[in-house]
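# Return a 3D structure for these sequence lines:
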Amino acid sequence: MQRCAWCSDDPLYIDYHDHEWGVPTRDPQVLFEFLLLEAFQAGLSWITVLKKRERYREVLFGFDPQCLARMTDAEIDERLQDPGIIRNRRKLEAARNNARAWLQLEDPVGFIWSFVGGRPLVNQYASREQVPAVTAEAETMSRALKKAGFSFVGPTICYAYMQACGLVMDHTLDCHRHAQLVDASATSGPSMQVH
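Now for the predicted structure:
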């Protein structure tokens, strides 16, 4: 089965590629979780974050923004001792900060989806080399998130976030998921904008 070139043979990576990456989601909990996970990934490989994802769910209150927003400095210090996560104070403080910023948004889902006009952008890339690291939409999202008080939301992180949550669909044309996601959208999901 043909997959995107970035997907290794790690079963965790394959499962993520085949079932989550590029699938449009409007679930606020999933959108929030991925926003934090992408921030934790900054400077590291995505597989590193995937392998720690379950532990993050355990120590970060299931990515509940209400609970995370109330996390104390002492609780952050405690988590910095946990080898099951990426022990970076700035990223943990950003998770708390981003939870607070998320809760200030009147309509977080609508806000996130506004950067693609409410419908997934479907790209037609033949190879991994054609897929950009940043787009104008990601730059706009980054500026808006920063203005709203978020941190660790640079344009590269925002574009990876858009890919992960299906705001953009960057499975390459040779990947089996490209056709599956386009077909699924045509029959039941939100209409996609083909680029």
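# rest of the way, CA atoms for contacts and neighbours
Noted.
# for the one helix or strand Arg57 maps to, packing partners?
Using DSSP states H and E, Arg57 falls within helix 46-59. Helices and strands touching helix 46-59, by 3 or more Cα pairs under 8 Å, 6 or more residues apart in numbering; DSSP states H and E, are helix 11-19, helix 28-41.
# Also this sequence, please, to line up against the first:
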Amino acid sequence: MIHRLWFRLSVIFAVIILVTVGTIYLFVSQRTGAEIERYQEKTAEYRVPQVRGSLYVHYWSQNRSWEDVQPVVTQTARLSGTRIILVATNGTVIGDSKEQLLGVVNYTNSSVTPLPLTDEQELLGEVYIIPDLAAEPYVTFRELSASTSYFLLIGGSLAIAIALLLIFFLSRRITSPIGALVKAARRLGRGDLSQRVQLRGEGE
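Predicted structure coming up:
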């Protein structure tokens, strides 16, 4: 009987601890993922003016042509964590941060909406801004998310281990006096009236 009671108390406490830690882990993981995603969206909002400013304001407005624009495209892509493809008005690729599509004629990309570059209503070209998942910002985000989940998992495991130890000692402390009373009652039932049960602590 005592062993069954001890087992039931242990199971109840263990379930409570597991549910609590699991709930906290899921909540923190979801919040962390949501914050990282929100930060990525905010960062993406600043990419368009950043790319436009780099290509148009800092290059076209000074040179009045796209000649030798490739180094600027590469640097802008590296800073923004994207792949940038610059297409001239005739559809020819004149800048590619990965240098794979240079010279391609009539380039289009149906998965990305091109950003038109204009100068007083005159179309100067189009730029495709494609997220580069291998770029440093995205790698940093993934590493941050993975490390956060890892530390949450380790912390949760330690909390569960400590809680199980506490459950073991507390349940033994609760059931030990009951066990002593049961043994004394059995001996009294057999006619041994000399039994005394010494209980320590308050409230027994």
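# TM value for the aligned chains?
Overall, the chain-to-chain superposition scores 0.23 on the TM-score scale (TM-score structural alignment, normalised by the length of structure 1); 78 aligned residues with a Cα RMSD of 5.6 Å.
# follow-up on the earlier one: any buried residues in the helix or strand immediately after the helix holding Arg57 of structure 1 in the chain, and which?
Read in the C-terminal direction, the helix or strand following helix 46-59 of structure 1 is helix 65-69, with elements assigned using DSSP H and E. Judged by neighbour count using 16 or more other Cα atoms under 10 Å, the buried positions of helix 65-69 of structure 1 are Pro65, Leu68, Ala69.
# how about the nearest residue to Ile157 of structure 1, chain neighbours excluded?
Spatial nearest neighbour of Ile157 of structure 1, excluding adjacent residues (Cα to Cα, 6 or more residues apart in numbering): Glu38 at 6.1 Å.
# Tell me, how many residues neighbour the one you found?
Glu38 of structure 1 is flanked by 21 other residues according to other Cα atoms under 10 Å.
# cool, and the one 3 residues further on?
Burial measure for Gln41 of structure 1: 19 neighbouring residues, criterion other Cα under 10 Å.
# what's the spacing between it and Leu31 of structure 1?
For Gln41 of structure 1, the distance to Leu31 of structure 1 under the criterion Cα to Cα, to the nearest Å works out to 15 Å.
# quick revisit: any idea which of the buried residues of helix 65-69 of structure 1 is closest to Arg100 of structure 1?
For Arg100 of structure 1, the closest of those turns out to be Ala69, at 5.0 Å, with distances computed as Cα to Cα.
# Which helix or strand lies directly C-terminal to whichever strand or helix holds Ile17 of structure 2?
Element membership for Ile17 of structure 2, per DSSP H and E: helix 2-52. Going down the chain from helix 2-52 of structure 2, the next helix or strand is helix 61-63, by DSSP H and E.
# need the strands for structure 1, in chain order.
Assigned by DSSP state E, the strands in structure 1 fall at 121-122, 168-169, 193-194.
# closest to Glu58 of structure 1 out of these?
Distances from Glu58 of structure 1 to each of the strands of structure 1 were compared by Cα to Cα, and the smallest falls on strand 168-169, at 28.9 Å.
# From the contact counts, what lies against that closest one?
strand 121-122.
# for structure 2, what's the longest strand?
strand 122-131.
# tell me the angle the following helix or strand past that one makes with strand 122-131.
Past strand 122-131 of structure 2, further along toward the C-terminus, the next helix or strand under DSSP H and E is helix 136-189. Relative orientation of helix 136-189 of structure 2 with respect to strand 122-131: 30 degrees, computed using axes from the mean of the first three to the mean of the last three Cα atoms, to 10 degrees.
# From the chain's centre, how far out is helix 136-189 of structure 2? Work that out for me.
Relative to the centre of its chain, helix 136-189 of structure 2 is centred 25 Å away, using Cα atoms, centre = their mean, to the nearest Å.
# For that helix, name the packing helices and strands.
On a contact count with 3+ Cα pairs under 8 Å, 6+ apart, helix 136-189 of structure 2 meets helix 2-52.
# Could you figure out how far the helix it packs on is turned away from helix 136-189?
Helix 2-52 of structure 2 runs at 170 degrees relative to helix 136-189, counting by the same axes, to 10 degrees.
# center of structure 2 - which residue?
Centroid check for structure 2 by Cα atoms, centre = their mean gives Ser145 as the closest residue, at 3.2 Å.
# And it, how far from Gln30 of structure 2?
Between Ser145 of structure 2 and Gln30 of structure 2 the distance is 10 Å, computed by Cα to Cα.
# With Gln70 of structure 2 instead?
Using Cα to Cα, we find Gln70 of structure 2 at a distance of 41 Å from Gln30 of structure 2.
# Settle it for me: which of the two has more neighbours?
Legend: neighbour count by other Cα under 10 Å for Gln70 of structure 2 and Gln30, higher for Gln70 (19 against 13).
# The more buried one reaches Ile85, doesn't it?
No. In this structure Gln70 of structure 2 lies outside contact range of Ile85 using Cα atoms under 8 Å: 9.7 Å.
# I figured Pro155 of structure 1 hits Leu145, correct?
No. Taking contacts as Cα under 8 Å, Pro155 of structure 1 lies outside contact range of Leu145: 10.2 Å.
# circling back: from the contact counts, what lies against the helix holding Ile17 of structure 2?
With contacts defined as 3+ Cα pairs under 8 Å, 6+ apart, the secondary structure elements packing on helix 2-52 of structure 2 are helix 70-80, helix 136-189.
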